[in-house]
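Asks: kindly return the folded structure for what I paste below:
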Amino acid sequence: MFEYKGWITLSFDSYEENFLKLKEQIIFLDECIDKYNNSSQFAKIVNCNENYVLSLIAVTNHENGILEDIKALLSLIAKVLPASYGVIFYRDQEGSHSNNYFVIRLSKGTVEEFTDVILSPCLPVIEN
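Replies: Predicted coordinates for the structure are as follows:
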């Protein structure tokens, strides 16, 4: 099983001085994330008091390239909305590191990956 859950705060600049540019990119990204909505994946941009947050959730049978798609999406977000930030937690139970969660962080236009220390090692932290 492969699963991921996360959020990305979408922002064009730290002070949101270019709100029209932000709105344009939100419309563009809304079209890009459509492929992440099916019976095992969910993606939605939510407007919370004119602050936009992308929520991503999935539980699939296999990874099947989803991880690279997610990283590509975050790289695209970093390019079009450079002040965006957030995290995606994922676990691939079929991979060689099945006892660990990993975190993909988007911050200051950079996408980085880390081994999680909050839920890992899954056995015994979250599983018996």
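
Asks: contacts, neighbours, all on C-alpha from now
Replies: Fine.

Asks: check which helix or strand covers the residue positioned nearest the centre of the chain.
Replies: The centroid of the chain falls nearest to Ile88 when counting by Cα atoms, centre = their mean (4.2 Å). Element membership for Ile88 (DSSP states H and E) is strand 85-92.

Asks: list the helices and strands whichever helix or strand comes after that strand packs on?
Replies: Sequence order places strand 102-107 as the next helix or strand after strand 85-92, per DSSP H and E. Packing contacts for strand 102-107, counted by 3 or more Cα pairs under 8 Å, 6 or more residues apart in numbering; DSSP states H and E, involve helix 66-80, strand 85-92, strand 110-115.

Asks: let's compare: structure for the following, please.
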Amino acid sequence: MFEYHGWVTVWEGACEIEDDLALREKNCREIKLLVENHKDDMSRVELFYQNGSPYVRFDGDRNHYQAWVLELFIRIGEIAKGSHGLLYVRDQENPDYGNEFQVWRMAKGKVTKMKDTLLSPCDPTIETYGE
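Replies: Predicted structure coming up:
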């Protein structure tokens, strides 16, 4: 199984008050097109607004690895260079990481891989096999 959950706060600058509204609208149009290309019955990826601010949400549980999930997360940071968020990914078919979540952190639009210490190792932290 391939499970993922995440969010991005879409900012153009280093903080929301620095955002250029025209640039935000342009960037959100581009992000919306990318998000629309990845909608299906097994994934939830959406651009939405709360209190006038744009966010992107990722949720899915697929049978196999989906490269587009991380690619889309990275691309949002490239488009809106002040964005921040987290993406938790678990690929049970990956022999190196099947028992743990990988965490991708976006800060100021740049994405880095982090080690998960909250839910991993999945067995025995959130599930128990072998008992």
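
Asks: distance of Gly6 of structure 2 from Gln102 of structure 2?
Replies: As for Gly6 of structure 2, its distance to Gln102 of structure 2 is 11 Å (criterion: Cα to Cα, to the nearest Å).

Asks: what do the two both touch?
Replies: Among the neighbours of Gly6 of structure 2, those also in contact with Gln102 (Cα atoms under 8 Å, 6 or more residues apart in numbering) are Tyr88.

Asks: hmm, back to that, winner for burial among the helices and strands packed on strand 102-107 of structure 1?
Replies: strand 85-92 (a mean of 21; mean count of other Cα atoms under 10 Å).

Asks: how far does that one sit from the chain's center?
Replies: 6 Å (Cα atoms, centre = their mean, to the nearest Å).

Asks: average offset of it relative to structure 2?
Replies: Comparison of strand 85-92 of structure 1 with structure 2 after fitting gives an average deviation of 0.5 Å (mean Cα distance after the TM-score superposition for structure 1).

Asks: just checking, what packs against that strand?
Replies: strand 2-10, strand 102-107.

Asks: mean deviation, the first one versus structure 2?
Replies: If I follow you right, that is strand 2-10 of structure 1. Per aligned residue, strand 2-10 of structure 1 averages 0.4 Å (mean Cα distance after the TM-score superposition for structure 1).

Asks: where's the aligned partner of Phe28 of structure 1 in structure 2, which helix or strand?
Replies: Matched to structure 2 by TM-score structural alignment, Phe28 of structure 1 sits across from Glu30. Secondary structure assigned from DSSP H and E places Glu30 of structure 2 in helix 21-36.

Asks: from the chain's centroid, how far away is that helix?
Replies: With Cα atoms, centre = their mean, you get 16 Å for helix 21-36 of structure 2.

Asks: in structure 1, what range does the top strand by length along structure 2 match?
Replies: The longest strand of structure 2 (DSSP state E) is strand 53-62. Counting by TM-score structural alignment, strand 53-62 of structure 2 falls onto residues 51-60 of structure 1.

Asks: how far does that stretch sit from the chain's center?
Replies: Per Cα atoms, centre = their mean, the centroid offset for stretch 51-60 of structure 1 relative to its chain is 6 Å.

Asks: what's the answer for stretch 15-33 of structure 2, then?
Replies: 18 Å.

Asks: residues in contact with that stretch?
Replies: So stretch 15-33 of structure 2 is contacted by Trp11, Glu12, Gly13, Glu46, Leu47, Pro54, Ile76, Ile79, Ala80, Gly82 (Cα under 8 Å, 6+ apart).
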